[in-house]
Structures are given as C-alpha cells and as structure tokens.
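> coords please:
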Amino acid sequence: MYIGSMIIILLIVIVLIAFFSLVPVGLWISAISARVPVGLGTLIGMRLRRVIPSRVVKPLIKAIKAGLDLEVNQLESHYLAGGDVDNTVDALIAAHRANIELDFSRAAAIDLAGRDVLEAVQTSVTPKVIRTPEFTGVAQNGVEVKVITQITVQSNIERIVGGAGEDTVIARVGEAVVSTVGETREHTDVLENPNSISKKVQQQGLGDGTAYAILSIDIAEMRIGDNIKAKLDIEKANADMEVAQAAASKRKAEAIALEQENRAAVVAAEAEVPRALSHALESGKLGVMDYYQMKNVQADTSMRESIAGEDSELSK
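As a prediction, this is how the structure comes out:
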C-alpha cells in the first residue's frame, strides 16, 4: 500500500514537472491579467513548434496595451520567418503614436528585408543627420579641395523595401561634390562660397530611388589639399632632367670610347716609329747624325712643353 502511494505521488510529480516545463503558466497568467486572449493550447503549440512563447506573448501584450489590433498568429508567423517580433511591435507602437500609417504586414516586410523598422519610423518622425567621409575634388587650377558634408535625411516608409540605403546616398553625394568642385575654375571660388557646392548638389535629386528624402546637404568642413598641377609639373621636370642626364651620360661614354680608340691608334702608330727608324737606317735613308738631331729636337720640345706647363700652374 505504501509503495503504491509513493508510485502515484511520483507519477503526479513527473506529470506536474512535464506540464510546467511544457506550459509557461506564469506567462499565461500574465496574458490573462492583461486581457490578452492566449490559451494554454496555443502556448503548448508554440512549444511544440519550437517557438519561445515569451518572444511572442510579451510583444503581443505590449501591442494590445498600446491600442494595436494584433493577433498571436501574426506575431508567431513573423517569429518563425526569422523576424524580430519585439522590434517590429515597437515600430508599430511608435508609428501609431506619431499618426503614421504602418500596418503589420508592411512593418514585417521591412524587418524581414533586413532594415531596422523602428529606426525607419523614428527617422521619418525626426530627421537623421548623416556625416559623410572626406571627399576630395580637384579644381580646374589643379588644387585639391577636401570636403566633409552633413546630409539631413528623412525616411520614406513607402520606399523602405526596395529603396537604396544610406551607403548609396553617401556615394551619390560624394560623386556630386567631386564633380561640382571640378567645375570651378579656382579653388578660392569654393572657399569664398562653400554654399554653392551644397546648393548644386542638392539640386541633382540624389534621393531618387532611395529609402530617404534628402532635406538638406550642408558643408561641415572644408580644407585645401595638395596642388596636383604643381606636383605633375615637378614630376615632368624631373623626368625631363633624368632623360637629359641619361643622354649626357651616353654622350660622355661615347666621347670616352672615342678617346680610348684614338689613344689606341696613337699607341699603335708610336709602336711603328722604331720600326720605321730602323728600316730608314738600314736602307740609308736616315743617317746616324740625323737620328741624333731628331732625338735632340724631341727632347727640346718635351722640355719646352714641361716649362710651359709649370708657368701655367704658377700663373693660376
């Protein structure tokens, strides 16, 4: 009898543990107290479908308390599709309070498209300021002008899905800034009137096809960069100088080679002199006295050249 009672008690405990682990009773009580129609069967079904009930029921409670007409099946379907239920509900509440027309289907589509639907709603109410990176344009006189802009945008809920994002807006503004600077003749014209850039850029309809409406484009910072034309002129001059130096080196090498050839020819000719003298002596065309007289003349000439060289050194 005792063993049977223990078995019954154990079975009851096991059933209770299984029940409370399968059914979030506390969440169900919270829903009932908030007058949100969520049955125990629905909660058990969520468990079986591997849906975390709190991720669905808590946003549903919040939505109904805010006056939204949502059903648990809508939120559960969005959860199963991989959406952020809580963020989507917050976006719907924000839109409802700001009198922005946004139904659950569109909000869910925006969320599943990878956009932050809550941020989109907030930006449609309060415009967002995007600070761009530094863009570098070159004026017609060759001087760089570096510009940082601030773009004030407002989300367009109707174009969130399928519209280009923030990166596209920044890229378009950068391209427009660079082309506008390139149209100016002098870089000083841009410095004197920086608003001319923002006005021309804003007139180009850069927000077309994006998820934003561009309200204004303002110049945040502007500074002068390098003088590209001067750099190119210097590089060209250096290149011309290198070409000239190469040509001069070539001419010098050719002159040295020619000098060496001439010296070789002189040495070869000097080597023939003893042979010619010997042949002249043997043939009788040159006498011994003539030979000694020629040597004396050569010695006298060498002495005169030596004296002339010393005098020139002294005169320096």
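> drop to CA atoms for contacts and neighbour counts, all remaining ones
OK.
> which residue ranges form the strands in the chain?
128-131, 135-138, 143-155, 212-227 (DSSP state E).
> Now the residue nearest the centre of the chain. Nearest residue, chain neighbours left out?
Central residue of the chain (CA atoms, centre = their mean): residue 133, 9.3 Å from the mean position. Using CA to CA, 6 or more residues apart in numbering and skipping residues adjacent in sequence, the residue nearest residue 133 is residue 148, 6.0 Å away.
> Tell me how many other residues surround that neighbour.
Per other CA atoms under 10 Å, the neighbour tally for residue 148 reads 19.
> Out of the strands of the chain, which is closest to residue 6?
Residue 6 lies closest, by CA to CA, to one member of the strands of the chain: strand 143-155, at 66.1 Å.
> Could you name the helices and strands sitting against the closest one?
helix 117-125, strand 128-131, strand 135-138, helix 187-192, strand 212-227, helix 228-283 (3 or more CA pairs under 8 Å, 6 or more residues apart in numbering; DSSP states H and E).
> I'd like the structure of this one too, to check against the first:
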Amino acid sequence: MEFTILIYLALIIVGFFVFMYFVPVNLWITAIFSGVNVGLFQLVFMRVRKVPPRVIVESLINSTKAGLVLTTADLETHYLAGGHVPSVIKALISADKANIELTFKQAAAIDLAGRDVFEAVQTSVNPRVINTPIVAAVAQDGIQLKAQARVTVRANIAQLVGGAGEDTILARVGEGIVTSIGSSTSHKDVLENPDKISKLVLEKGLDSGTAFEILSIDIADIDVGDNIGAKLQIDQANADLKVAEAKAEERRAMAVAVEQEMKAKSQASRAKVIEAEADIPLAIAHAFKEGQLGIMDYYKMKNIQADTAMRDSIADPLLEKTDKKDDDD
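The predicted structure is shown next:
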C-alpha cells in the first residue's frame, strides 16, 4: 500500500513538472503584468512548435516597453527562420532611440543575411574608423611614396542587405590613393599637400554599392620610399649592356669564322702551289730532253733559287718577331 502511494506521488510530481514545462504559468503571469497580451495556450503551442517561450515573451516585453508594436507571430516566424530575435529587438530599440528609420522586416532581413544588425545600428550611430594597410605608389618623377589612410564610415542601413563590406571599401580607397599619387607630377607635391589625395578619393564615390557611407578619408602617414625610376633606368642600362655584349660577341665570332675561312683558302692555295712546284723538275727534264733549256740557263735558275732561299731564311725570324708582337698587342 505504501509502495503504491509512493508511485502515485512520483507520477504526480513528474506530471506537475511536465505541466509546468508545457504550460509556463510564471512566464504568462510576467507577460500579463508587463502589459503584453499573450495567451496561455499560445505559450503551450510555442513549446509544441519548439520555440522557446521565454525568448519570445522577454523580447516582446522589451519591445512593448520601448514603444514598439510587434506580435508574437512576427517573432516566432523570425526565430523559426533561424534569426536571432533578441539581437533584432535590441537593434530596433537602439534605432528608435536614435531616430533611425528601421522596420522589423528590414532588421529581420539584415539578421538573416548574416550581419549583426545591432552592431550595424551602433555603427550608424557612432561612426567607425578603419585603418587601411600601407599603400605604395609611384609619382611621375619615379619616387615611391608609402601612404596610410584612416577611413571614417557609418553603416548604411538601406544597403546592408546585398551591400559590399569593409574589404571593398579598403580596396577602393587603396586604388584611389595609387591613382592620386600616380597622377602627381612630383612626389614633393603630394608631401606638401596630402589632402589632395583625400579630396580626389572622396570625389570618386567609393561607397557606392557598399554597406557603408564614407564620411571622411584622412591621410594618417606618408613616407618616401625607393627611387623606382632610377632602379628602372639602371635595370634598362644593364639590359642594354648585355645586348651590346652579345652583339659584340656575335661580331667577334663572325670575324673568327671569316679568318678561319681565309686561312683554309690560303692553305688550299699553298697546296696547289706545292703541287705545281712538284711538276717543275719534270718540266725541266722534259725541256732538257727537247733541247729547249741549256745548261747555263739551268745554272742561272739554281742561283736565283739559292738567293731566294737565303732571303727567306733571313726574313723568317723578323716575321716571327713581328707576328708575336702583334699577338701581344
């Protein structure tokens, strides 16, 4: 008997907690005293739809106290779509206090797009400063300048859905800085008036199609870099030197080839001369035999040959010394 009573008591306790889970009476009473009209069965149906009633009721209480007119259906729909209901409510309240026009549909769309809608409203109220990376550009006189800018932006609520982010802003500002410095005749002009860069960049409307509105662009720092023009001229001079050396080597190779060809022709001519000289004894013998050459003529010819050989022996050392001197030069 006592065991049966314990079982009934346990079932009653479990049933009570189940009832309290599906029927959050405390939350319903809190909503009533907060001036929010939420039915008890609505809270039960939220449990059935797997929507946390506390999140919906507390968000509805906050919005009602702030003077916003919202319904539980709007909040449930946004929650079931994967949105962050408390963040949207905080954003709507902040926008309302700052006199920024923001509807629930806009806030829900921004939240579902993956952006932090509350942070966007804060950025719209308190503009944010974005520091660009160091941008290097070359003026027309060949001097490189390295500049860094500070971009003050605020959120553009109307462009938050589908608008480009901070990376696009930084890229466009960097492009504008490069264009401004590159169009300057001298780097000294940029150093004297760095505000020219800001004015030129702002005139381009770089915030078009982005989720931000650019308020100002200030040049935080600008330094002189390398002399790119001089480096390019040096590189061009080295390239021209290598081309000239290659052409000179080509001409030298052609001259050597011509010289070798001339030597080959000279050797061929000498070979022909030697071959012709080999026929001379036969011709002399034939002349003796035919009676066309006398003995005295033969002796005269031998004397001439001996004189020629003596002159050649005297001239050869002189020619060798001359050739050696030319080679040394």
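> if we can go back for a sec, and the residue nearest to the centre of structure 1, how far is that from residue 167 of structure 1?
Distance, residue 133 of structure 1 to residue 167 of structure 1, by CA to CA, to the nearest Å: 11 Å.
> Likewise for residue 209 of structure 1?
Residue 209 of structure 1 is 13 Å from residue 167 of structure 1, by CA to CA.
> Who has more neighbours out of the two?
For residue 209 of structure 1 and residue 167, the more surrounded residue by other CA under 10 Å is residue 209, and the numbers stand at 16 against 11.
> Next, the mean deviation of stretch 252-268 of structure 2 compared to structure 1.
Taken over the aligned residues, the distance from stretch 252-268 of structure 2 to structure 1 averages 1.4 Å (mean CA distance after the TM-score superposition for structure 1).
> Mind listing what's buried along that stretch?
By neighbour count with 16 or more other CA atoms under 10 Å, stretch 252-268 of structure 2 contains no buried residues.
> and that stretch, which stretch of structure 1?
The aligned range for stretch 252-268 of structure 2 in structure 1 is 252-268, by TM-score structural alignment.
> quick one: that stretch to chain centroid distance?
Counting by CA atoms, centre = their mean, to the nearest Å, stretch 252-268 of structure 1 is centred 60 Å from the centre of its parent chain.
> and what of stretch 104-118 of structure 1?
The answer for stretch 104-118 of structure 1 is 29 Å, by CA atoms, centre = their mean.
> give me the number of residues near residue 159 of structure 1?
Neighbours of residue 159 of structure 1 (other CA under 10 Å): 15.
> Tell me which of the helices and strands packed on strand 143-155 of structure 1 sits most buried.
Most buried of those, by mean neighbour count (mean count of other CA atoms under 10 Å): strand 135-138, with a mean of 23.
> Check the mean deviation of that one from structure 2.
Compared with structure 2 after fitting, strand 135-138 of structure 1 deviates on average by 3.1 Å (mean CA distance after the TM-score superposition for structure 1).
> how far is that strand from where the chain is centred?
Its chain's C-alpha centre and that of strand 135-138 of structure 1 lie 14 Å apart, by CA atoms, centre = their mean.
> which residues in structure 2 does it match up with?
Counting by TM-score structural alignment, strand 135-138 of structure 1 pairs with residues 135-138 of structure 2.
> that older thread, how about the helices and strands packed on strand 143-155 of structure 1 in a markdown table, adding distance to residue 174 of structure 1?
Below are those laid out as a markdown table (distance: least, CA to CA, whole Å):
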| stretch | distance to residue 174 of structure 1 |
| --- | --- |
| helix 117-125 | 22 |
| strand 128-131 | 11 |
| strand 135-138 | 6 |
| helix 187-192 | 16 |
| strand 212-227 | 11 |
| helix 228-283 | 20 |
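> Quick check: which of those is nearest to residue 309 of structure 1?
Using CA to CA as the measure, helix 228-283 is the one of those that comes nearest residue 309 of structure 1, at 21.3 Å.
> counting contacts, what elements does that closest one pack onto?
Against helix 228-283 of structure 1 (3+ CA pairs under 8 Å, 6+ apart) you get strand 143-155.
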